[in-house]
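Sequence first, then the predicted structure:
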Amino acid sequence: MEVHGISSFTTTPTDDSRTYCPGFSRDSVSMEKVYLYLIDPEASIALKEIAELIILSGHDPKLCHIYSETRYNKLMQCLYLLGVQIEPKIHSPAAATAEGGYNLKLDCRKVKLWIEGLKIIVVTVIPEERYACAQIFGCDNTVEEDCFAGATTRCTQQLLAGGSVMTKVKDQQYEKMPLLLQMHEELAKIRPSLLDLLPGDAKDVISQEASMLLDKLGEASLPTVGFLEFMVQSRTR
């Protein structure tokens, strides 16, 4: 049975308790559109009653699977809305060139979209999903955590993978360094808040991948730092 509202808001939220992301530019994408990918709080009431019956009947594993897949797909659509670049599936060097996977040009717009996406996902989307899972599956803590982790972990991994794509670009011009350092700064700043939201194994997985991305961002900027040092030394001779 399909329950309308599981994957979208039917009304425009006006509750002041919903916080817009700091530094978010409303010119790039409307927050009202972001809320279309979240669960309507009113729908949570009906979903809670259905979830309790399913759990009592012993079908909670299937419930977790269906909820996780449904919400993961919806949250991925939210990433696309935000313009966050997702890492392409590259199987060969030729495919990499065809897909542009390793010939991307790092520019301010892509970095801005990724940073805004990071903030919106961590500050708004994941907390809203956490709240929805608590409302719907509060009768069973294990189901609640499994559904939440299943819905958000892979989406967060794709967000981090989008940042990883930007470390693979061939462009080594000096303009690249401030962009990579900006991404590094924003991820380092928001990482503790992200990890606080995630339970158990999901926290460990995302913590490791976030740390790997921070390392990649630092390493990717090193050639540019060397280029700058060379230019400075050349001009002072």
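Thanks, I have the structure now.

use CA for all of it now, contacts and neighbours both
Fine.

residue ranges of the helices in the chain, please?
For the chain, helices defined by DSSP state H occupy the ranges 31-35, 41-56, 60-81, 93-99, 108-120, 126-137, 141-166, 176-197, 200-236.

can you redo these as CSV with mean neighbour count?
Output for those, formatted as CSV (neighbours: other Cα atoms under 10 Å):
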stretch, mean neighbour count
helix 31-35, 18
helix 41-56, 16
helix 60-81, 18
helix 93-99, 13
helix 108-120, 20
helix 126-137, 20
helix 141-166, 22
helix 176-197, 16
helix 200-236, 15
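
okay if I get those helices as TSV plus distance to P22?
Below are the helices of the chain laid out as TSV (distance: least, Cα to Cα, whole Å):
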stretch	distance to P22
helix 31-35	12
helix 41-56	23
helix 60-81	18
helix 93-99	34
helix 108-120	8
helix 126-137	15
helix 141-166	19
helix 176-197	12
helix 200-236	21
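
wait, which of those is closest to S7?
Nearest to S7, of all these, is helix 60-81, at 6.4 Å by Cα to Cα.

this is the comparison structure:
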Amino acid sequence: MSINFQAEAKILRGPHEDLESYLEAVDQLRSIIRFFSSNKNLKSSIGVINQANTLLGKAIFKLEEEFRQLLTSYSKPVEPDRLTDCLPNPTKPISAALGHDDSNAALKSSPEHQHKSLENVRPPPDLIPPRIIPLLHKIAQQMIQAGHHQQLLNIYREARASAIEQTLRKLGVERLSKEDVQKMQWEVLEAKIGGWINFMRVVVKVLFAGEKKICDEIFEGNDTLRDQCFSEVTANSVSVLLSFGEAIAKSKRSPEKLFVLLDMYEIMRELQSELDTIFKSKYCGEMREAAAVLTKRLAQTARETFSDFEEAVEKDATKTAVLDGTVHPLTSYVINYVKFLFDYQSTLKLLFGEFGDGDVDAQLASITTRIMQALQTNLDGKSKLYKDPSLTQLFLMNNMHYIVRSVRRSEAKDLLGDDWVQINRRVVQQHANQYKRISWSKILQCLSIQGLQTGGSGSFGDGGSTSGVSRAMVKDRYKTFNMLFEELHQRQSQWTVPDSELRESLRLAVAEVLLPAYRSFIKRFGPLIEGGKNPQKYIRYSPEDLERMLAEFFEGKTWNEPRR
């Protein structure tokens, strides 16, 4: 029985100093028990079996403590950088910031940037040092043989769940309710959503995948315990992660949330196969189901938000007119919104596919057309807030030009079609013509010969007769012209045409009508004034002066700003 004494000595020393030798001693004890159990006719068999079983019980208890001590010592939270460095930078920026161009977007999606990102990717961190895994596996096997499944599960859950949850807290993951979300300022919420999308990617692809790997290795050979342990270790962390997505999906809908909802839906679809693989066991069924429900709910909320937007555009009740007739904030907001939609075409196809909605391109074209029509309807209403009908036309011209130009430069053109572009370019021209007619017809009448002659005939042509034209009537025309032009100059130099090409073409269109008429009037009737007293009182401007002053129109000047 010397082998029994050797085993006993090793057991009493404990596993900490020499685990391999300790495990050999445990195996020896089991061999002794098996031998004497099958040879109970031997005189000392009962006593030996009892002694060995008592010693084996102590050995397993010490192994349990060693398992706990090893697992607890090496189960530390992972620093956020070690997790995030394992994945390439996402090439698509979080795109909720409507109205702001992402100047880094092109850089982020460039091949050079992606190559650089991949170069900087580090291997996944070891959640437990590789040299410790085999020791834990061997101890686990002994405890399983001894029937200590529940003790193993409890120890493993306590140590590993705590490490994962602490890691999530370090990342900034927190459980938030719908009420918490509703109270947040949009900028704060937007940042949290961007963070959540990154957390989901790194936690699933690195942390949960790593946890699954060590769980598989430690409990290799015992599938049921392996699956139970992994499920219990990750259940609360999965719940915390998904709770934020649920809170967003259930919170009050608003147009600016559409793109973050699409981002969230996109990440859930991206991670779907990995979630299904990592959480494939029957014990993880609730987690798989929760992820699938969240994906569907995000899709549904995004779809409803999409529908809300068209109605919100048409019913936007902002009563504050842009005083200078420039592009309305609603116009730039809606156009940016539509542009962003085309960054999500692949996601929208998936989303519409969730509900079996048929031809995605046709749907997108229909929705885009309706949004544009809703915007035009709203702008027509806003244009009626202006008391000056000239400014009404300038406002509509500016906004329609912005819409058409933006569509022509974006993927929306392919969906809306060339006919839509051509029709609306004509609308822009119609508003420009209406502006000219309303603003300048009265002043052009001052330069007309009609009403000046009391007899005979006259014309604007060179050498035309001035017989029958009184100097007083010509003076009156000059005074009226000066007054009207100065009023127009003072008022319309404060108006804005933000597009330089459109601004220049509108000035040119006015100049092409005004300057020839003015030159002809001066040539025809100027001598009547120049021969009298104070001619500069009436002929206040040369054609060159008018041309210079026309160049100040639509610059958005303020009242106290000096003339150029």
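Sure thing, it's come through. This one's a predicted model, so the numbers in the text were calculated from it and none came from an experiment.

thinking again about what came up before, for F24 of the first structure, find the nearest of the helices of the first structure.
helix 108-120 (6.2 Å).

on that earlier part again, the helices of the first structure: which one's closest to H4 of the first structure?
H4 of the first structure lies closest, by Cα to Cα, to one member of the helices of the first structure: helix 41-56, at 7.5 Å.

Next, the angle from the closest one to helix 141-166.
Here helix 41-56 of the first structure runs at an angle of 120 degrees relative to helix 141-166 (axes from the mean of the first three to the mean of the last three Cα atoms, to 10 degrees).

contacting residues around helix 41-56 of the first structure?
3-6, 60, 63, 132, 135-137, 139 (Cα atoms under 8 Å, 6 or more residues apart in numbering).

Out of those, the closest to K189 of the first structure would be?
The closest of these to K189 of the first structure turns out to be A132 (Cα to Cα; 25.6 Å).

what do we get in the second structure for the closest one?
When the second structure is aligned by TM-score structural alignment, A132 of the first structure is paired with I214.

and its match, what does it touch?
With contacts defined as Cα under 8 Å, 6+ apart, I214 of the second structure is in contact with 127-128, 133.

just C147 of the first structure next, same as before
With Cα under 8 Å, 6+ apart, C147 of the first structure has these contacts: 64-65, 67-68, 133.

which of the residues you listed are also in contact in the second structure?
Counting by both residues aligned by TM-score structural alignment, their matches' Cα atoms under 8 Å, the members of these that carry over to the second structure are 64, 67-68, 133.

wait, isn't C64 of the first structure in contact with V143?
Yes - under the criterion of Cα atoms under 8 Å, C64 of the first structure makes contact with V143 at 6.6 Å.

which residues are common contacts for the two?
With Cα under 8 Å, 6+ apart applied, the contact sets of C64 of the first structure and V143 do not overlap.

Tell me where the second structure has strands.
Using DSSP state E, the second structure contains no strands.

can you pull the contacts of the residue lying closest to A209 of the second structure once chain neighbours are set aside?
The shortest distance from A209 of the second structure to any non-neighbouring residue, by Cα to Cα, 6 or more residues apart in numbering, is to I278 (6.5 Å). Shown in contact with I278 of the second structure (Cα under 8 Å, 6+ apart): 208-209, 212.

Out of those, which is nearest to Q492 of the second structure?
Closest to Q492 of the second structure, out of all of these and judged by Cα to Cα, is F208, at 64.2 Å.

show me the contacts for the closest one.
F208 of the second structure sits next to 234, 278 when contact means Cα under 8 Å, 6+ apart.

Could you measure from it over to M473 of the second structure?
Between F208 of the second structure and M473 of the second structure the computed distance is 92 Å (Cα to Cα, to the nearest Å).

Also L171 of the second structure?
83 Å.

which of these two has more neighbours?
For L171 of the second structure and M473, the more surrounded residue by other Cα atoms under 10 Å is L171, and the numbers stand at 21 against 13.

any idea how far the counterpart of A51 of the first structure in the second structure lies from R226 of the second structure?
Using TM-score structural alignment, the partner of A51 of the first structure in the second structure is A140. Going from A140 of the second structure to R226 of the second structure by Cα to Cα gives 11 Å.

shared neighbours, the two?
Counting by Cα under 8 Å, 6+ apart, the contacts common to A140 of the second structure and R226 are F219.

Aligned against the first structure, show me the partner of I155 of the second structure.
By TM-score structural alignment, I155 of the second structure lines up with I66 in the first structure.

actually L225 of the second structure, sorry about that
Aligned by TM-score structural alignment, L225 of the second structure pairs with V143 of the first structure.

Surely its match touches F137?
Yes - using Cα under 8 Å, V143 of the first structure makes contact with F137 at a distance of 6.4 Å.

hmm, who's touching stretch 282-291 of the second structure?
Stretch 282-291 of the second structure has contacts (Cα under 8 Å, 6+ apart) with 227-228, 231, 235, 238-239, 242, 268, 275-276, 279-280.

repeat that for 7 Å
Defining contact as Cα atoms under 7 Å, 6 or more residues apart in numbering, one finds that stretch 282-291 of the second structure is touched by 227-228, 231, 275-276, 279.

Tell me the counterpart of F309 of the second structure in the first structure.
Using TM-score structural alignment, F309 of the second structure pairs with L228 in the first structure.

Quick one: neighbours of the closest residue to its match other than its chain neighbours, just the number.
Computed as Cα to Cα, 6+ apart, the closest residue to L228 of the first structure that is not its neighbour in sequence is Y174, at 6.8 Å. Other residues near Y174 of the first structure come to 15 when the count uses other Cα under 10 Å.

I'd guessed Y174 of the first structure sits against L222; true?
No - judged on Cα atoms under 7 Å, Y174 of the first structure makes no contact with L222 at a distance of 10.5 Å.

Give the burial count for H59 of the first structure, as a bare number.
H59 of the first structure has 12 neighbours, counted by other Cα under 10 Å.

Kindly provide the distance from it to A96 of the first structure.
Shown here: H59 of the first structure relative to A96 of the first structure, a distance of 43 Å by Cα to Cα.

again with P22 of the first structure
For P22 of the first structure, the distance to A96 of the first structure - Cα to Cα - is 35 Å.

Then E69 of the first structure?
According to Cα to Cα, E69 of the first structure stands 28 Å off from A96 of the first structure.

same check, this time on L198 of the first structure
Counting by Cα to Cα - L198 of the first structure and A96 of the first structure are separated by 33 Å.

Could you tell me the end-to-end distance of stretch 352-362 of the second structure?
Chord length of stretch 352-362 of the second structure, first to last residue, is 11 Å (Cα to Cα).
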